[in-house]
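K.L.:
Structure for the following, please:
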Amino acid sequence: MRAGLPERYRAIVDLGAGCGLRQGEIFGLAVNNISDLGWLYVCRQVKKVHGTLVFAPPKRGKLRDVPLDPEV
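P.N.:
Below you'll find the predicted structure:
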């Protein structure tokens, strides 16, 4: 599946499978949410509200730190 995507979108598969991020969390992830020390900081997601995509807090408002595997 990953190989079938354009190169710019391949990281989506890595983040979902390798880090367990949900779709909305992946789309809401910014470069500054990735630490040099091997962590991802999930502090927002993209979700649909009344047919419009918006940034919102993660599911149930729970911010979380996710270990980033060096292979990802």
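K.L.:
rest of the way, CA atoms for contacts and neighbours
P.N.:
OK.
K.L.:
Toward the C-terminus, what is the element adjacent to the top helix by length along the chain?
P.N.:
Longest helix of the chain, by residue count under DSSP state H: helix 10-19. Remark: after helix 10-19, the chain's next helix or strand is helix 23-28, criterion DSSP states H and E.
K.L.:
how about this one, so we can line them up?
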Amino acid sequence: MNLSLAVALVISVFLNIFQLAQLKSNNRKNVKWEENTKSPLNPFTAILWTYFAIIILFMLAALVTVIIQLNE
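P.N.:
Now for the predicted structure:
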């Protein structure tokens, strides 16, 4: 059970990092759009950045906890 949990956490962390990279790529397009239009962007992107950062940190903490428990 613990090993499958560790594998699931690793996969989840990598998927969240992949989503964060996609968001960053999309954000670059938005920055170019903002430079062209001089209009402020939607603050929803900041909320997404914060969400992904918190989720990734929690998953990394859970992964470390599972690895420590597997070594006991």
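K.L.:
Report the TM-score for the pair.
P.N.:
The TM-score (TM-score structural alignment, normalised by the length of structure 1) is 0.23; 23 aligned residues with a C-alpha RMSD of 2.7 Å.
K.L.:
And the longest helix of structure 1, what's buried?
P.N.:
By neighbour count on 16 or more other C-alpha atoms under 10 Å, the buried set for helix 10-19 of structure 1 is 12-15, 18-19.
K.L.:
Show me what it is packed up against.
P.N.:
helix 23-28 (3 or more C-alpha pairs under 8 Å, 6 or more residues apart in numbering; DSSP states H and E).
K.L.:
Who are the packing partners of the helix it packs on?
P.N.:
So helix 23-28 of structure 1, by 3+ C-alpha pairs under 8 Å, 6+ apart, packs with helix 10-19, strand 45-49.
K.L.:
following it, which helix or strand shows up next?
P.N.:
strand 39-42.
K.L.:
ok so, going back, figure out which of the helices and strands packed on helix 23-28 of structure 1 is closest to Val66 of structure 1.
P.N.:
helix 10-19 (6.9 Å; C-alpha to C-alpha).
K.L.:
thinking again about what came up before, and of the helices and strands packed on helix 23-28 of structure 1, who's closest to Pro67 of structure 1?
P.N.:
Among these, helix 10-19 comes nearest to Pro67 of structure 1, with 7.2 Å by C-alpha to C-alpha.
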